[in-house]
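>>> Below is the sequence, then the predicted model.
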Amino acid sequence: MQDVTKWLNRLSADGVALNIKQLLYYQKKTSLLNLAPRKTIQSKLAGSYLAKTKGRGMEFDEARHYQPGDDIRAIDWRVTARSGKTHTKLYREEKERPIFILADLSPNMHFGTQLLYKSVQAAHLASLIAWSAKNRGDRIGGLVFNQHQHREFKPLTRQKAVLGFLHGLIEVHQPNDLYPGNFQFSDACARLRRLVHPGSLVFVLSDFQHLNEAAKQHLSRISRHSEVIAYSITDPFEHELPKVSGFQAVEVTDGFEQQTLMLGEKTVSQQYRHSHQHQFAQISRTLQQCKAQILQVSAATPLEQQLVEQRRGIA
């Protein structure tokens, strides 16, 4: 995808604001994601996924020799007659697997230097996951939050559930100081833990800048009974200072403190790079301790391009 400007125009996007057209765009991109379960499904509800445990269900699995205690109603009379030995039919039990999305739209996510804010990229990814889940017949739920508010969505099926979630993304993404409070990443993880059902597939979309011990404990508890996939969303500026000709002083701020960086200074660039490498390595170690699968997404490139390249083994 060479012409990024055309891509932005097609989505009516400027990289900063979020609208429904951007999120509807991913309705036709569901083939980019594979939501097949990797862990044993533990849900007690019937659904469209085959569990690894065998018993009486809807999907035939195999026939084996009859064993004492087997239900005589499950005897496979055709195999029994053909082999001369009593055989029993085994079925693979069907289980339901809801999908939950935790979308971090807090102030640290409202940052981007090349294409999109990290928060916008997170919303694009959340939309793709939601449409993919709907396409597979999974129930979709989750939690969207910023520092002032959060919206919780119980798992539901059908397109109406997806659209409700997408409108929640747009609502929470818009700055609104009318809501008091200081909702943190750890608070979101705590709320998510109450929402998630055993056997679920859980996506956490964030830059994980506020992944503290409390959040770690909640994510670890969730991963005990569900599959957790952590998408770490970053911007190139967070990895390395931009290259410039000569020296250039720039003022940077996190909204609270202001600092001057000297671009073009080799020592400063190395210190910056090593500092952020250490930070991201620590985030990765913590997520690994939470038993989460870690995937990287950049805010500097269209999401679909990154997913296509990952499939081809380029990235």
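Good, I have the coordinates.
>>> all contacts plus neighbour counts: C-alpha atoms, from now on.
OK.
>>> how distant is stretch 183-195 from the center of its chain?
The gap between where stretch 183-195 is centred and where its chain is centred comes out at 15 Å by CA atoms, centre = their mean, to the nearest Å.
>>> Check stretch 261-271 too.
For stretch 261-271 - counting by CA atoms, centre = their mean - the centre lies 34 Å from the chain centre.
>>> And that stretch, what's buried?
For stretch 261-271, the neighbour count (16 or more other CA atoms under 10 Å) marks Leu263, Gly264, Glu265, Ser269 as buried.
>>> Let's have the residues you listed in JSON lines, adding distance to Leu192 and secondary structure.
Shown next, in JSON lines, are the buried residues of stretch 261-271 (distance: CA to CA, whole Å; DSSP: H, G, I helix; E, B strand; the rest coil):
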{"residue": "Leu263", "distance to Leu192": "41", "secondary structure": "strand"}
{"residue": "Gly264", "distance to Leu192": "43", "secondary structure": "coil"}
{"residue": "Glu265", "distance to Leu192": "44", "secondary structure": "coil"}
{"residue": "Ser269", "distance to Leu192": "38", "secondary structure": "helix"}
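>>> Pick the one among these closest to Phe280.
When the buried residues of stretch 261-271 are ranked by distance to Phe280 (CA to CA), Ser269 comes first, at 16.5 Å.
>>> Skipping its backbone neighbours, what lies nearest the closest one in space?
Closest residue to Ser269 apart from its sequence neighbours, by CA to CA, 6 or more residues apart in numbering: Leu241 at 6.0 Å.
>>> Any idea how many residues pack against the one you found?
Leu241: 18 surrounding residues under other CA atoms under 10 Å.
>>> Kindly report the same for the one 3 residues further on.
When neighbours are defined as other CA under 10 Å, Val244 has 10 of them.
>>> One more: the one 5 residues further on?
Around Ala249 sit 11 other residues, with neighbours defined as other CA under 10 Å.
>>> excluding its backbone neighbours, what's nearest it?
Met262 (4.5 Å).
>>> try this one side by side with the last:
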Amino acid sequence: MGWQSRQPRQSVISSRRQRGSNLPPASDVFGSLMSGDLPGPDRRRRLGDSDLAAADETPPRPVFIVVDQRQCMFYGSRRSLKSVAAAEAAALCIWRALDDGAPIGGVIFNDAAIEAVDPSPGSSAAMTFIKAIAAQNAELRARPAQPRAPSQLEKALQCETLERASGSLVIVISDFQGHGAHARAALQKLAEVNEVVAVCAYDPYLLDLPKTGEIIFSGGEVQIDLEFGRGRIRQRLFDYADAQAQGLLTIEREIGVPVLSLSAAEDTSVQMRRLLDENVRRIRQ
């Protein structure tokens, strides 16, 4: 995953990230050559490096961020809700793109609406995007006004703003509930002309279910008591979690889109740093 256009590792501009107006001053570029420093040539022979620094004038590629704020994201057993973790991850990606001067755009969607933001550089565009995420996040309620719409994920991935994306970085942050063949096809289409990364927000509760006792689950309107001592109930929950995991593995194996797992129970910024570092190492291997 790269925030800017890639350069071959052997390229002389692979380590430079400046653009035209940000080129280093001549004194930094030529250094000892302009000052007549005699040890300069000797140092080049010893270390094999150069006194010249090339600059990459390729503009940063646009960054598109897709943020899921559906009712299924309004769940969390500790620290935060999945919807909050997704919003935090999106904000971190936005500020990271802003730091590189990249145009920022994307899609925010819930069960009732899909809001597209055309890519634009600058802090004003970043704040507009973040406010749109915060607005949809604030609309989430324990008693939802709108019925759940699993198909919103594939509709968001097929929106016109993303269809125009090419040569961009696309980050999809969701729990991917309701994803099916159409959603995977939309991801594959995006991945053909862009670099796509999927960030799966999840709550770790299903990974460590209690072996005994009774827990009350509620969706805001109705509630149900589950006895975890009964093997049948535990098995159904495990089957549900396994089906979700297999669907995400399909995205990674068949489409080639890396899937990063984001836990709502841990600090988002720490996880994002760790996940991106691991993904970079995996790509290099």
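Nice, thanks for sending it over. What you see is a predicted model, and the numbers here were worked out from it, not measured in a lab.
>>> picking up where we left off before, and the residue nearest to Ala249 of structure 1, how far from Ala292 of structure 1?
Distance, Met262 of structure 1 to Ala292 of structure 1, using CA to CA, to the nearest Å: 37 Å.
>>> Ok, Thr301 of structure 1 next?
Using CA to CA, Thr301 of structure 1 is found at 24 Å from Ala292 of structure 1.
>>> more crowded one of these two?
Comparing Thr301 of structure 1 with Ala292 by other CA under 10 Å, the one with more neighbours is Ala292, at 23 against 16.
>>> What lines up with that one in structure 2?
When structure 2 is aligned by TM-score structural alignment, Ala292 of structure 1 is paired with Val257.
>>> did I read that right, that match in a helix?
No. Counting by DSSP: H, G, I helix; E, B strand; the rest coil, Val257 of structure 2 falls outside a helix, being coil.
>>> which ones are touching it?
Gln188, Ala191, Val196, Val197, Ala198, Ile251 (CA atoms under 8 Å, 6 or more residues apart in numbering).
>>> what's the answer for Tyr205 of structure 2, then?
Going by CA under 8 Å, 6+ apart, the list of residues near Tyr205 of structure 2 reads Ser77.
>>> let's go with 10 Å and repeat that
Gly76, Ser77, Arg78, Ala265 (CA atoms under 10 Å, 6 or more residues apart in numbering).
>>> Would you check how far apart it and Leu187 of structure 2 are?
28 Å.
>>> Same question for Gln152 of structure 2.
14 Å.
>>> Comparing these two, which residue is more hemmed in?
The residue with more neighbours, out of Gln152 of structure 2 and Leu187, is Leu187; 24 against 21, by other CA under 10 Å.
>>> helix, strand or coil for that one?
Applying three-state DSSP: Leu187 of structure 2 is helix.
>>> Under the alignment, what does it map to in structure 1?
Leu187 of structure 2 maps onto Leu219 in structure 1, by TM-score structural alignment.
>>> show me the contacts for that match.
With CA under 10 Å, 6+ apart, Leu219 of structure 1 has these contacts: 186, 189-190, 192-193, 202, 204, 211, 213, 226, 228, 287, 289-292.
>>> Now restrict those to buried residues only.
Buried among the contacts of Leu219 of structure 1 by 16+ other CA under 10 Å: 186, 189-190, 192-193, 202, 204, 211, 226, 228, 287, 290-292.
>>> before we move on, back to that, tell me, of the contacts of Tyr205 of structure 2, which are also contacts in structure 1.
Retained contacts for the contacts of Tyr205 of structure 2 in structure 1, judged by both residues aligned by TM-score structural alignment, their matches' CA atoms under 10 Å, are Gly76, Ser77, Arg78, Ala265.
>>> picking up where we left off before, any residues in contact with both of Gln152 and Leu187 of structure 2?
Contacts common to Gln152 of structure 2 and Leu187, judged by CA under 10 Å, 6+ apart, are Gln158.
>>> Going by distance to Lys154 of structure 1, which of the contacts of Leu219 of structure 1 wins?
Leu192 (10.4 Å).
>>> If we only consider the kept ones among the contacts of Tyr205 of structure 2, which is nearest to Ser35 of structure 2?
Looking across these and measuring by CA to CA, the closest to Ser35 of structure 2 is Ala265, at 56.6 Å.
>>> Let me see the contact set for that closest one.
With CA under 10 Å, 6+ apart, Ala265 of structure 2 has these contacts: Gly76, Ser77, Arg78, Arg79, Ser80, Leu81, Lys82, Ala85, Tyr202, Asp203, Pro204, Tyr205.
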